Structures are given as C-alpha cells and as structure tokens.
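Visitor: How does the following fold in three dimensions:
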Amino acid sequence: MFDLEENLKKLPNQPGVYLMKDAQEQILYVGKAKILKNRVRQYFRGQDGLMPKIRKMVELVESFEWIVTDTEVEALILEMNLIKKHRPKYNTMLKDDKSYPYLKVTVNEEYPRVIYTRQLLRDKAKYFGPYTAAYGAQELLYFIQKHWKLCKINKNQHKKGNRACFSYHLNLCDGLCVDKITAEQHRQKIHEIIAFLNGDRAELFREMEQEMKMAAENLDFEKAAQIRDRIALMKRTFEEQIISRDSKQDADVIALEQMDDRVLAQIFFVREGKLIGREHFNIGDPENLSLPELYAVFIKQFYLGATFIPKEIVIAEETADVEILQEWLSQKKEQKVHFILPQKGEKKKLADLAKENARISLLQMGATIRKQEEAAQNAMKALVQAIGLDKNEIHRIEAYDISHISGAYSVGSMVVFIDGKAKNSDYRKFRIKEVRGVDDYAQLTEILRRRFARALEEQKQFLLKNDLPAGKFISLPDLILMDGGKGQVGVAEQVLAEFGLNIPVCGMVKDDTHSTRGLFFQGQEYQFEQFPEAFRLVTRIQDEAHRFAITYHRKLRQEHQVKSILDEIPGVGAARRKALLQHFGSAEKVGQATMEELMAVGTINKRVAEAVYLFFHPEEKKESESEMNPLLNQ
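Guide: The predicted structure follows:
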C-alpha cells in the first residue's frame, strides 16, 4: 500500500521529474521541478488554487514516483522524453508531429551533390530550408537538376567514368559520370546553385519568363503553361520577405493565440534575413496552463525533434522557463541560442504579424477543427462503449492485416489511430521472413512478435539512457484490432501473453460481401446498430490496414516481376541486370533496344547482348535457326 504522507516526507530538495499514477499504475501526469519536495507537495496541500483539470487529476492519483537529476536542464530533457514516451492524459500535448524538408548541398564531398533530405546533420554540408511544402522542395530540386544538368550518379562512389548514366542519353546530364566535364567545372555549377538558393535568382526568372513567352508565340501553350506554373511554384517556395536590412541571421518567430479552450501556435521561419515560410500547430487541453507556460510547452515539444535550431528565437510574449530553455537549446545546438522578446523595430513587427496570423488562423480553423475532433472523439467513445471498455483508457489503437497471393510476397501492416485520427508517421510495414506458404496465423504471429520485441527493447534502451531511441515502436497500443475473427484474436492474445502484456484485442469481422460487420471481443461478436460512429471508425481502420498492406504487397510483386524477366536471360546475373536497368530505366526499354545500344552498356559483351536481344525478339531467333538449317524448311 502506497503511503502518500510518508512519501511526501521523503521527497528530496533536488531538481528532478515526478510521475503521478492512478490505481492501475497508469501514468496520469509527468512534470519537472527545480525542488521536487516543494513542487509535488503543492498538489496535495490545499487544492483551491488548482485548475479544475488538475484537481480532477489529483483525485485519481494513488501513487507517485520521482527521478532525481543533477540540474534543472536535465530534468527538462527527461520530462520531455517521458511525455513523448507515455503520452499522459493530463499533460498538454502538441498535436502536430512534423519534420520539414531541406535541400542539402554536399560541399564537403569531392563531387558535391544536391539532394532532398529531412535530416539536418553536422556534416559540413550546406542546408537550405526548411521548406514548409514538401512538393515545393521536390519541384525545386527537379528544376535544379534539369536546369544545371546535374548527374544523378554519386560520382564520389564511382570516380572512374566507365559508362554514361541514363540521363546522359536524354541530354539531362552534363556527362560528369563519364568525365565529360572536370571537377572544377562541376564545382562552378555548384557555386551557381548555392547563389541561386541564397536568393540570386532574378536573372534566372527573367530567362524562364522569356522562354515562356517564346513558347506562347510558337503556339506551344502547354509548354508555356508548365513554365508559368513552375515559376509560380518556385516563387511561392522562396517567399522572399526581408525582415531586417542589416541582419542575415536565422531566426524562428513564435506567437501563440488562445480563444476559449483552443490554443494555436504560429511559427515563422526566417533564414538569412528572409521569411521563407510559416507553419501553425494546435495545442491540446490548455486548461490548466497560463500563456507563458503554454509557450514553454510548445517550445519544448517543437524543438525536441527539430532538425535545425536557429541562433535566435523571437517570442511574441513572456515565456516560462526561458533561462532553462535557452540553456537546453544551446547545449542541443552546441552554440549559444538567444531568446528575444522584442519591444520595437522590425522583429517586434514580425512578432506582432505572427500573433495576428495565429489569431486569424484560429478563427478560420476553429469551427472546422472542432467539428473534426468532436467527430473523432465521439467515434472513439462510441467504439469503447459498444464493447464495454473504459473510454478514458483507450487513446492509441493499432490495427494489423496481412496480404499475399497463395503465400507469395507475404507482408504485414500496422496502422495507428490516436483519439480517432490516423497517425501516418506511426504506420509500419513488415515483410514476412520466417513463414513460407499459406499460413495466416503464423504470419500474424511473426509480425506481432517482431513488433512487441522491438517495443520492449526500445523501452529497455530508454531506461538505460534516459533518451528516446531511434526506432519508433516504443509506444504501446491501448487497443489492438485484428483483421479477422476469433482465430486472429487468439493469435494476438497468445503473443501478448508471451511478452507479459495485457492489452485488449478485438477482431474486425466481415460479412459475405467482405464489408465490416462487427467486432469480436472476449468471446462474443458486437454489432453496431446503436453505434453508427463506431461502425464508421472501425470500417475506416480496417480499410486503412488493408490498403497499407496491399500497397506494400503490390510494390514487392511488381519489383520481383521486373527483375524476374531479366533473370530468365542466360548470362544476365544481378550485376548485369542492375546495369541494364540503370542504363535503360525499365525492362520494357531493355526489350526495345538494338544490339548496338545493348553493347553500349559497360558490362554487356556481344554474346550477352545477343542473348538479351533474342530473348525479347524470339521470332528473329527462329529465322536465324531456319537459315542455318535448311532441312527445317523442307
């Protein structure tokens, strides 16, 4: 039995993290404290000053535990990691989980490349971004590759130019792959690209506009429209808006707006003095926090997984724990990070602009977001009510399905819904490795064992390092949905028992038309006549699990089909198959190639070229045999 008063006396006068738990040992809340004894005692020494939500949480607390740290900054980091791991009900959570794309110029390599990435590393490369629209960044990369005719082969790995890449034959590569240009000429192109990404693009836009006009004059309106759209997209992607004529600093500008029970954070991305984009985030359940505390919550959760931290963070209003946040971000960046609360000047204007944008976005989105979230929450409530579970305990649902054709190309899928909404970043796919042939139960057993083994291993690493591992299996579901009935449920329950886990499992039962009919749970089937919202949610989850599985299955099957065609040709092994596909782009184009074109591929000699050609042109093989043996014509 946990003695509350006795444990309150044991609390130390040190910084650390505390975890509030209910009667089922579920974590209700995670917090940090400069002095644990003072902070935790506040919850139980008179509740008149507590917010209603916190009072309700305290009523549920049956026990608590604490972790002592050396500094308050360490407590901050541990608190954020524990919140991300456990997602406690009474912690305010940032609802959006996004990473942003960058264009990376690998100036640290002998032959620099321009590539698309979502990871910002300390590797001496140049990064441009973040770009808030992934499509805009991809289109920009495509334009750079096409305009400067960049070779897509990594010359750093293939320094001897023994064969041209496929793009070279389409006049889309400058010939770096076959040493048609020197390393110095290539670096000059890279300097031009860097200047372009840094803002020196007026002349290029003029050239594109001239090309568009010429296309229109030649009545090639389709080409003119494509150029027009590309110019518009690039200008939107670059959105040049100078915030300071004297500053070339990188900065993030953060403003929050609160209306009733909704809070929206607006962040402007400023890179080298230019406003390049913006993004907004919804912050859930803000009832128990002041606005300065909400600023601190947003900053902690946003920068915990951020790939880039600017030197300046401009905040529109007072923020709690500024000194601790500043120290933490400086350690994370390995450079000094400054928080600025501007009172006048250009930065004050930009902070006010971010605040106004947050207000407008909140007004515009409020009704729509509220309607969507209410629908998702109602669906979750209806689902747990339909099968008799506690609605307060079910937040994360995982659904599993498998896909194969007569046991071939077998794959499994895991889709995740949190509070009734899909969380695509947590989806996982599995390629069946151990089971051969048609055995759905064995295949489900394999993917479930792999999933939960990974989860327990990551949790073990988390406890050892007090840090989140690179993998993303660490969060366990509150409810598991299996595509199938009693048999599939039994498989899942058996695997959970092996790992000592107690998670409810339902089977998504289908009717004769392969449509969702109900849920099989604890030995009986539940229908949805009285719960239409639950029916729609389960149908959506089941369809999504099936879609994700079959998409991966088709991808594997198509890849195998392309490879198997070339594998049937005598003399064509893995290396020659790869060379042919790289050179021609597809098996179909390999089949259309002439003998001379086939022999142009570096690893293909005359004998192999002839075998490839005759494989795709069997009628010519018969004619050749007929000419060599006149008796066949008699």
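Visitor: Please make it C-alpha for all contacts and neighbour counts, starting now.
Guide: Noted.
Visitor: Give me the distance between residue 336 and residue 312.
Guide: 9 Å (CA to CA, to the nearest Å).
Visitor: more crowded one of these two?
Guide: The residue with more neighbours, out of residue 336 and residue 312, is residue 312; 18 against 15, by other CA atoms under 10 Å.
Visitor: separation between the more buried one and residue 128?
Guide: Counting by CA to CA - residue 312 and residue 128 are separated by 17 Å.
Visitor: other SSEs contacting the strand or helix carrying residue 253?
Guide: Following DSSP states H and E, one finds residue 253 within strand 251-259. Under the contact criterion of 3 or more CA pairs under 8 Å, 6 or more residues apart in numbering; DSSP states H and E, strand 251-259 touches strand 262-271, helix 291-304, strand 312-315, helix 345-387.
Visitor: for it, which positions count as buried?
Guide: 251-258 (16 or more other CA atoms under 10 Å).
Visitor: And these, which two are furthest apart?
Guide: 251 and 258 (23.3 Å; CA to CA).
Visitor: orientation of the helix or strand where residue 541 lies relative to helix 345-387 in degrees?
Guide: Counting by DSSP H and E, the element that carries residue 541 is helix 532-567. With axes from the mean of the first three to the mean of the last three CA atoms, to 10 degrees defining the directions, helix 532-567 sits at 100 degrees from helix 345-387.
Visitor: Please generate a structure for the following sequence too, so the two can be compared:
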Amino acid sequence: MADPATYRPATGTIPVEPGVYKFRDGFGRVIYVGKAKSLRSRLNSYFADVSSLHPRTRQMVTTAASVEWTVVSTEVEALQLEYNWIKEFDPRFNVRYRDDKSYPMLAVSMNEEFPRVFVYRGARKKGVRYFGPYAHAWAIRETVDLLLRVFPVRTCSAGVFKRHNQIGRPCLLGYIDKCAAPCVGRVDAAEHYAIAEAFCDFLAGRTDRLVRELKRRMADAAAELDFENAARLRDDVAALERALEKQAVVLGTGTDADVIAFATDELEAAVQIFHVRDGRVRGQRGWVVDKSGDAVDLESGEVPALVEQFLTQFYGEQVAAAERSVGEEAATAVPREVLVPALPDDAAEVGRWLSELRGSAVQLRVPQRGDKKALMETVERNAAEALVQHKLKRAGDLTARSAALQGIQDALDLDSAPLRIECVDISHVQGTDVVASLVVFEDGLPRKSDYRHYAIKEAAGGGRSDDVASIAEVTRRRFARLRRDLAAADADAAAAESGDTEPGLPGIDPQTGRPRRFAYPPNLYVVDGGAPQVNAAAEVLDELGITDVAVIGLAKRLEEVWVPGEPDPVIMPRNSESLYLLQRVRDEAHRFAITFHRSKRSRRMTASALDTVPGLGEARRTALVSHFGSVARIREATVEQITEVPGIGVATAKAVLAALGEDASSSTPG
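Guide: Next up is the predicted model:
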C-alpha cells in the first residue's frame, strides 16, 4: 500500500484551469480517470487526510504511484477527453456502465439479401437494425408473432433457409402465411426487403401511418365487395393494435425521451433507464456498479456526479454502436429530451455535448410535475428494487471472494492477497494439435479481455513429460513478454529523460499507442498439474530472474496445491472458498484451452482433405466448405454442383472429387 505523500505534486505546479487527470499504479497502468473545473482544487482533495476519503477513493490513492493531467480550454473538451480515456484505458476504479448482455434485443439483418428477424444478445454488428432492449425474450417473440401476420419477413436461420430452397418447399410459417417464403421464390429479394423495411418502420414508431393505410385498404376492399380480403385486412389491423397495446403509452404522442434514475448506498449505485419513443416505452435496461468515490467528494452531492458520469459514458457508447448500424439508429441514439433526477454541475456543457452527438438540440432537465414526474418516480422505484435485489444476490459473493483471496494468502504464506491470478492449462490429443490457454482473474473475477491462447512449438509426441515441456514453454513466453514490455517502458522513460524523444506514457506502447496489457506480473501464477509442472514453471521464472511471482500447481485428482521445491502438497479444506476459487480459475483455463484446441483441430481436419488439390487455394477451399457445409457433402456432389461455387471450374471440380475419393479409399480399413 503506497503513501499518497510519496507522489503528491507540489501544489503550485498544479494548474487551476479545467482539465482531465489520470492516476497510475506502479506498473504504469491507468487506474482512474477524472475531470475537474479546477485541477488544483480537485487533485489537492485527494491528498488530504486519507482516512477522511471515501473507502473506494482511499483504495485508489493508496494503489496509485503517480498522477498526471492534461489542461483543456473548455469543459466540453474535458467531457470528451474523459470519455475517450475511460474507453481506452478501462481504469479499474472508474464506474463503467457496460451493456448488460443478458438483455435480449430484436434484430433485423438488413445487411442480408433476404433480411431475417431474430432475438439477439451481445455486441451490435454493422448492417443490423436493433430494437429494444426488452426485459424478456418471450416478450419479443410474442410481439414478432403478432407482427408476422402483417409483415411476413423470414425468421429462419441460414441453414433452414438453404435447406428449404434446395427441397423447393417452404417451412410451416410459409404455409400459414407468417412468412413470405422467399426461399421458394414466392417473393423476390426486393419485395422481401420492402416487407422488412415496413417491419422496421413499425417498430421504430411510425405506426399511425401503417394502421391508417391498412384501414383505407380494408374500406376499399369492402366497397368493392371483396369481403374475404377486407376480413384479412381487418385481422391485420387488429394484430397491429394488439402489438401496440403491449407498449404502454406513458407520455404524449410524439414524445421522445430517456428517463434516468438512480438508487445508491455507501458503495454501489443502481441506475435504470426507460427509453420512451413516440410516447411509448420501447425499452428498459439497468446496471448496478461500484461508485468511483468522486461522487461523494463533490460539494454538489453524489447524484449529480453519477448523472454526469452516466450520460457521458452511456450516450458515447450508444452513438458509437449506432454508427456501426444502419437506418436511422445513428440519429435516434440520443433522444430529443433526457430526464434526470438532478442536473450535473456542468449541465450546460453536458447538454451541448449531447446536442453535438445528436446533431440537433437536446434538452436535459429534471421533471417537476405531470406525467413525466410520475414516470420518473416509477423509474426510481425500479432502480431501488434493482439495488435491493443486487445486494441480496451479491452479499454472499463479495464476502466469499474476499474470504477466498485472504484464505489463499494465508495458506500459501503470501505477502499480500493475490488480486491478480493467472492460470495456464495444456490441451492436446496424444500430442497432436498441442495448445495452451492463459486466463486472468482480477479481484476474484475473470478478466476475459486479458485471456490468451498459445500454439505450442516445442512439444512433440504425447504424455506427461510433454505437458511439463509445454508448461515451461508457455511460462517462458508469457514472462519473456513481461520482461520485454518492462524493458521497453524503461527505455522509453530513459530516452524521454535524456531528451532524445518526447515523453511517453508509462505502460503505453509508443508504436501502437495501446496499453501494454501484460507489462505487469500476476500476484499468483497457477499451473494445471502437480509437482513436475509447477517445478518446470518455477525453473523458468528463476531463469528469467522473476522473483516477485508466487507459483503453485493444482492437481486434478485430489485437488492438491503444489508449491515449488516442497515434497508434500498443501491441503486446503474441501469446502473452503479458497480452494473453490482456485478450482474456478483452473476450470476456466481448461475450458478456454479445450475450446481453442477443438477449433484448431476442426480447421485442420476440414482443410486436410482438400489440401492436396492442385490450384485450390485457401479462399476457394473456404468457399467450397461454406457452400456445401462439410467435406462429406462435397464428396457426394457432382461436378456440375461443385462448379456452381464461384471460382470453381470443371477441371478443379474433377480434381476435388478425385482427391476426396482417394482420401476415402485410403482411410477404408482392409
């Protein structure tokens, strides 16, 4: 634990202008980014009596080893720079409002020839329209089921679409008129695309025009005595109206607003946001996050600070995601009105920044009365309930993680709790396709952005000794990388000190401008195995001169913890949280290694049968397998069918069938 006085800058050297500041730890990692109207006032507050600081702020300043700042001319610039740095460095002590991937969305793949409607979770992709998020996947499916009657867009996967195209018969939805059946040519690509666009228009809020058009057509059909068509149109109107009823009207028609509310305790904050479009609640989402500490250090209180942090991060991410999408998403990522429980200190600057993102005026305000005030109270109740449920769920988890880390420190006699744990595992089949995984846990939780996998170069054959050699190789490669990054950082600092180059940022690669993710060691390095594996890893660390990393091995059979050079293992209680955490780390490494091994083996086995075909490069091999789905189906195809693949001629098709025929005969026993 560092003393903040050791790196406190002289008060007179800190400017009084607005700016953005970064705290870094001893390895050069950025651990916190903040902004201030007056850098001097804000930074001096961190170096006051440490015991008077918020617990998370106190932990941050005692973890940090240096602080630096950048002066800007306006507070809008400070907002933008703070957002960019938080996104770039991912500081562990900043509040991060990440999209909760458990929220389902309705996606329409407008980037396909025949767009498809489906339920989706995860990061947004270019060329796909998204609607939501919704609270439950079944709510999406109910809505889609109603709308398919009016907008019969396809919902099947690519494989199902291709199969029905080949057999010439539509699926069940095609027979009951809930799909336009483009797979069998009932509609062409342009007609089906128009249906998908109408579907998106309805979900985007342009509902009145569509309902009026259907009612006009119904009246025309009735006037022409075409009662069968009029009845069908009447049922379509009823389906649209039922879909609209599922989206509660909460504000006046034409109102586009996001309503945001918070619930907080001493350490955490819950935020809920309702997306209101055309007066209806179109989506809802929420997060529970650890507070950064700055919120309680501000004179204006914690809620205004939380509001500012949330607005800059959330809408910055929304606009970035919308730019990767199509249609009107980019224009509607920021609504015309943002309703918040309290205005931030820099309300005018935040409002200008949001207006720049939207491209037109955005009103940021606190609702005082009427329907908007009532809706704000509803959102606040949702936030309070979310915080209560989160505390009930996480109380045991937080306690368990703290107890587990403390237990590992005590059992292994470490100097400090292992806040960063790295684990390596080897996967192969009798010595072939040997791969390794390296997973990272920080504060007892997986940090998947730092996971790595390795293709082993030195191992050959199979057996236990090869696992030992593979462990040694991965350890050497991982910690040689650490030494290179540390040496590069030292060289950069020395060059900057001597004036040969411009001063760089510690922990940042000057060539790429990105953080050196592995320029700092783990507290604990775990290998999957017993004494031979852990001794091999320890020998590599000794060879490289790494002395500040504890190494252990976790043997699967009896879950024994092996320490280098010790004849007997450390036995942890079977029901201890410490052993449970080590098992989680080891099992995650095992899962990650097996996933990589299977993908590598699958690629090798798929390509090997076609490798011998003269003139067939990787691109055409991939096109062949993608077209037919497997090598077995290529083997069953005719020359004419193979030549349907772009780039494949008759001679190449015959060579492919000849190579696959020889491959089949050579693998037949007898």
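Visitor: How about residues contacting the strand holding residue 253 of the first structure?
Guide: 263-271, 291, 295, 310-317, 350-351, 354-355, 358-359, 362 (CA atoms under 8 Å, 6 or more residues apart in numbering).
Visitor: who does the helix or strand containing residue 213 of the first structure touch, helix- and strand-wise?
Guide: Per DSSP H and E, residue 213 of the first structure falls inside helix 202-217. Judged by 3+ CA pairs under 8 Å, 6+ apart, helix 202-217 of the first structure is in contact with helix 221-238.
Visitor: What are the contacting residues of the helix it packs on?
Guide: Helix 221-238 of the first structure has contacts (CA under 8 Å, 6+ apart) with 131, 133, 136-137, 139-140, 205, 208-209, 211-213, 215-216, 276-277.
Visitor: Buried ones in the helix holding residue 213 of the first structure, by neighbour count?
Guide: Here helix 202-217 of the first structure shows 208-209, 211-213, 215 as buried, counting by 16+ other CA under 10 Å.
Visitor: Export the residues you listed to TSV and append columns for distance to residue 82 of the first structure.
Guide: Shown next, in TSV, are the buried residues of helix 202-217 of the first structure (distance: CA to CA, whole Å):
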residue	distance to residue 82 of the first structure
208	51
209	53
211	56
212	55
213	58
215	59
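Visitor: With respect to residue 177 of the first structure, which of these is nearest?
Guide: Looking across the buried residues of helix 202-217 of the first structure and measuring by CA to CA, the closest to residue 177 of the first structure is residue 208, at 27.5 Å.
Visitor: Next one: the residue positioned nearest the centre of the second structure from residue 587 of the second structure, what distance?
Guide: In the second structure, the residue lying closest to the centroid (CA atoms, centre = their mean) is residue 123, at 6.1 Å. Separation of residue 123 of the second structure from residue 587 of the second structure (CA to CA): 26 Å.
Visitor: ditto for residue 280 of the second structure
Guide: For residue 280 of the second structure, the distance to residue 587 of the second structure - CA to CA - is 46 Å.
Visitor: Of the two, which one has the most company?
Guide: Per other CA under 10 Å, whichever of residue 280 of the second structure and residue 587 has more neighbours is residue 280, with 24 against 17.
Visitor: Share the number of residues neighbouring the closest residue to that one other than its chain neighbours, please.
Guide: Leaving out its chain neighbours, the residue that sits closest to residue 280 of the second structure by CA to CA, 6 or more residues apart in numbering is residue 249, at 4.5 Å. When counting by other CA under 10 Å, one arrives at 16 neighbours for residue 249 of the second structure.
Visitor: Map residue 249 of the second structure across to the first structure for me.
Guide: Correspondence of residue 249 of the second structure to the first structure, assessed by TM-score structural alignment: residue 242.
Visitor: Its match reaches residue 271, doesn't it?
Guide: No - with contact defined as CA atoms under 8 Å, residue 242 of the first structure does not reach residue 271; the gap is 9.8 Å.
Visitor: and for those two, which residues touch both?
Guide: Residues touching both residue 242 of the first structure and residue 271 (CA under 8 Å, 6+ apart): none.
Visitor: and for stretch 68-88 of the first structure, what are the contacting residues?
Guide: 14-17, 27-34, 91, 93, 300-301, 304, 324-325, 327-328, 466-468, 474-475.
Visitor: show me the residues around the aligned partner of residue 305 of the second structure in the first structure that make contact.
Guide: Matched by TM-score structural alignment, residue 305 of the second structure corresponds to residue 293 in the first structure. Residue 293 of the first structure makes contact with 319-320, according to CA under 8 Å, 6+ apart.
Visitor: how about residue 612 of the second structure, what does it touch?
Guide: Here residue 612 of the second structure is in contact with residue 659 (criterion: CA under 8 Å, 6+ apart).
Visitor: Quick check: it vs residue 528 of the second structure, distance?
Guide: 38 Å.
Visitor: So residue 513 of the second structure lies in a helix, does it not?
Guide: No - using DSSP: H, G, I helix; E, B strand; the rest coil, the assignment for residue 513 of the second structure is coil, not a helix.
Visitor: Count the neighbours of it for me.
Guide: 12.
Visitor: what about it, distance to residue 94 of the second structure?
Guide: Taking CA to CA as the measure, residue 513 of the second structure falls 21 Å from residue 94 of the second structure.
Visitor: try residue 27 of the second structure
Guide: Where residue 94 of the second structure is concerned, residue 27 of the second structure sits at a distance of 18 Å (CA to CA).
Visitor: Compare those two (neighbour count), which wins?
Guide: The neighbour count for residue 27 of the second structure versus residue 94, taken as other CA under 10 Å, is higher for residue 94 (20 against 17).
Visitor: I figured that one hits residue 292, correct?
Guide: Yes - shown here, residue 94 of the second structure and residue 292 form a contact pair, counting by CA under 8 Å, at 5.3 Å.
Visitor: Just say helix, strand or coil for the aligned partner of residue 507 of the first structure in the second structure.
Guide: Matched by TM-score structural alignment, residue 507 of the first structure corresponds to residue 552 in the second structure. Residue 552 of the second structure falls in the strand class when you classify it by three-state DSSP.
Visitor: With residue 561 of the second structure instead?
Guide: strand.
Visitor: need the contact list for it.
Guide: 530, 552-555, 569-572.
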